[in-house]
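*Asks:* Pasted the sequence and its predicted model underneath.
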Amino acid sequence: MRLLTSLATAAFALLVAQAASAQTVALGTTKGGSTGQVGTAIANIATTAGEIRVIPQETANTAQYIPMVDQGRIEFGIANYPQTAFAITGTGLSEGKPSEHLQIVATLMDFKSGMLVLKASGIESTADLAGHKVPRFPDNSLGDFVIRAVLATADLTYDDVEEVPMANFPSMFQGLKDGTLDTSIATIGSAAVMDIAAAAGEVKFLSFDEADDAEQLDSVLPGTLVYDVTGSEQPGVEGETKIFGYPYLLFANDETPAEVVTAMIKALYEGKDALLATSPMWDTFYPDTMARATGLPYHPAAAAFYEEKGLLPEG
């Protein structure tokens, strides 16, 4: 009995020592919304793995923490493929302001989003948004690019709708709840969709045309695809439903230590089940496709990990 007690005490002491010695790093994410959910899940899974301690660094939007990662003030950040590509290349949202110190760590999941409306509104298509209250984000913000891309699929512009100024995504979600807006960008399976439905009544996603709309969306937001989510049994999906989306990426400052990046990747690579348990948004996260983002620079430690696993795309 004394031996068992001694062994248990020693094991506990080892766990405490490991936790105390784990390096603390920060992960840029948003306060609330889908990105906030993803950031919290990553931080929890990576911290639980024990090699690093990850603290979410919450800001109002991704545009606020991307420069913080680029400047080395925090180690990691998450964003969709279009915004990350714009930041690295200094185009689009980041025109003339390249973030030269960002490097890719992993592709996470496909962020499947769309335009959410209340069923009672009678809005059945993007063309029906004409004359309705639509969020108007600051020029050249991510929300601005998304809304302009969506309207363009129906040959609409801001001139064809009633613009309602919005500061960020949480205020947009609230706008659909309280009637300030008639539509909102939303991610399938996210808490925001469920919250809106609980507060304002039944919701539905407007459907896009895979053949006609995908090219238009991609021309404004590089990397954007149209996904068929018909039959997914998620709130807001009724009948044939096709929504837009893009891969979500984890990136790091290029001087983030190799051992920290490797610890982060390893925790995610081995944590599929734990991540999926946090939200159905993770159902398109596949460890063997964590290196599928192409055309962007990878952190050397990430490249080494994926090369060892045989996951780096050829070329």
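*Replies:* Here it is on my side, so go on.
*Asks:* going forward, measure contacts between C-alpha atoms and count neighbours the same way
*Replies:* OK.
*Asks:* Quick one: list the elements packing against the strand or helix carrying residue 41.
*Replies:* Element membership of residue 41, judged by DSSP states H and E, is helix 33-49. For helix 33-49, the elements it packs on are strand 23-30, strand 52-59, strand 76-80, helix 191-200, helix 258-269, helix 272-276, judged by 3 or more Cα pairs under 8 Å, 6 or more residues apart in numbering; DSSP states H and E.
*Asks:* on contacts alone, who are the packing partners of the fifth one?
*Replies:* The helices and strands touching helix 258-269, judged by 3+ Cα pairs under 8 Å, 6+ apart, are helix 33-49, strand 52-59, strand 102-118, helix 300-309.
*Asks:* contacting residues around the first one?
*Replies:* Taking contacts as Cα atoms under 8 Å, 6 or more residues apart in numbering, the residues outside helix 33-49 that touch it are 27-30, 52-56, 58, 78-79, 169-170, 187, 190-192, 263-264, 267-268, 271, 274-275, 278.
*Asks:* Check it against this one:
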Amino acid sequence: MKFCVLFSIAMAVGLLSQAGGVAAQQPIAIATPPSGSIYNSSAAAIGKVLADKAGLRMTLQAMGGSSQYLPIVNAGEVPLGIANVYETSLAVKGEDYFKGRPNKDLRVVAILYPLRNTIFVKKDSDIKKLADLKGKRGPTGFTSQRILTSVTNAALAPGGITLDDVKGVNVANIISNVNAFKEGRTDFFVFALGGAPIREADAAVGGVRALTAENTPAVVAAVKKQVPVAYLRLEKPSPANTGLLEQGYLVSYGVNLLASTKTPDDVVYKVVKAMHDNAADLGKVFPPLRMLDTKAMAQAVDGAEYHPGAAKYYKEVGQWPPKQM
């Protein structure tokens, strides 16, 4: 389902049916990767529910990827954005591909859900485990979404390999990584469980299969070498988990909603309160948001501070200070 279409319809209905203060309110923009990405679908769901339930007008600003838009959110040019917690830490502290460019004005708004990242191959492929990907064709580069190099290496780590062990095919971001697979240019792709592009790839190639990990101390250590905040999470097959044919462990880590010091306190407060109060509706619109834990929306993110508007609400509901992840 195209959540951006649903989002656009909801915005149009909201504008036509509501008057006064809501109609006059400037839309709150959320920066995301391209349409179809799990962050884009999450933002669309948040926008729809917050418009329906709280009268907040929101709009999506889809860009090439998070490594492009985090500095834009930091500068206050877009008030909100979505990223994983590891990239948030890198951005705030000015590490890795943000070296020399710390984004010190980024502020955490809320932890949304665990991103369950894994590798997908064709269902009838002779690739049965992650180690079998050595020497195969895989996505590399990720020029617009550079965090994907680390998270893909984390997904490959349980197999004892990295992207250095595959035949690289340059892609720009998470969506072009799926497209390369559908076009037959790669033998696997990386994506978070529950994303619509997995269903599209499944239909395009006659079925896909997720490669899972063994949960051992050595595997956990290998994963954390790539993404220090990652852990292994047990997942089971379900209609929402396309490609997961049997239960197994997937590399996981948190996703957060972000703002900047320039995003008004009252805007952030209203967004957090509306998400907290309408969490069940968020999950109905986009299944991964069913994992939003309203009792743990405030969790510590290494190097990052919480936005004052968010902190105000978390103090009111007894979620302050943030829990250690």
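*Replies:* Thanks, I have it. Quick caveat: nothing in here was measured; it's all calculated off a predicted structure.
*Asks:* still on that earlier bit, show me what counts as buried in the helix holding residue 41 of the first structure.
*Replies:* 33-47, 49 (16 or more other Cα atoms under 10 Å).
*Asks:* just how off-centre is that helix within its chain?
*Replies:* Once both centres are worked out by Cα atoms, centre = their mean, to the nearest Å, helix 33-49 of the first structure turns out to sit 11 Å from its chain's centre.
*Asks:* ok, now which ones touch the alignment partner in the second structure of residue 58 of the first structure?
*Replies:* Using TM-score structural alignment as the criterion, residue 58 of the first structure maps onto residue 62 of the second structure. Residues counted as contacts of residue 62 of the second structure (Cα under 8 Å, 6+ apart) are 31, 32, 33, 34, 35, 40.
*Asks:* Considering these, which possesses the most neighbours?
*Replies:* Counting neighbours by other Cα atoms under 10 Å, the top entry in the contacts of residue 62 of the second structure is residue 31, with 31 neighbours.
*Asks:* what about the nearest residue to residue 237 of the second structure once chain neighbours are set aside, is that helix, strand or coil?
*Replies:* Counting by Cα to Cα, 6 or more residues apart in numbering, the nearest residue to residue 237 of the second structure once its immediate chain neighbours are dropped is residue 244, at 5.3 Å. Taking DSSP: H, G, I helix; E, B strand; the rest coil as the rule, one finds residue 244 of the second structure in the coil state.
*Asks:* What lines up with residue 244 of the second structure in the first structure?
*Replies:* Under TM-score structural alignment, residue 244 of the second structure pairs with residue 237 in the first structure.
*Asks:* what about that match, how many residues close to it?
*Replies:* Per other Cα under 10 Å, the neighbour tally for residue 237 of the first structure reads 21.
*Asks:* Contact partners for it?
*Replies:* 204, 205, 229, 230, 231.
*Asks:* Pick the one among those closest to residue 147 of the first structure.
*Replies:* Nearest to residue 147 of the first structure among these: residue 205, at 14.5 Å, using Cα to Cα.
*Asks:* check which helix or strand covers the aligned partner of the closest one in the second structure.
*Replies:* For residue 205 of the first structure, the aligned position in the second structure is residue 210, judged by TM-score structural alignment. Of the helices and strands defined by DSSP H and E, residue 210 of the second structure is found in strand 208-211.
*Asks:* Remind me what that strand packs against, helices and strands.
*Replies:* Looks like strand 208-211 of the second structure contacts strand 106-122, helix 196-205 (3+ Cα pairs under 8 Å, 6+ apart).
*Asks:* One more pass at 6 Å, please.
*Replies:* Contacts of strand 208-211 of the second structure with other secondary structure elements, assessed using 3 or more Cα pairs under 6 Å, 6 or more residues apart in numbering; DSSP states H and E, are made with strand 106-122.
*Asks:* The strand it packs on to strand 80-84, inter-axis angle?
*Replies:* 50 degrees (axes from the mean of the first three to the mean of the last three Cα atoms, to 10 degrees).
*Asks:* Provide the aligned range in the first structure for strand 106-122 of the second structure.
*Replies:* Following TM-score structural alignment, the partner segment of strand 106-122 of the second structure in the first structure covers residues 102-118.
*Asks:* average offset between that stretch and the second structure?
*Replies:* Compared with the second structure after fitting, stretch 102-118 of the first structure deviates on average by 0.7 Å (mean Cα distance after the TM-score superposition for the first structure).
*Asks:* State which helix of the first structure is the longest.
*Replies:* helix 2-21 (DSSP state H).
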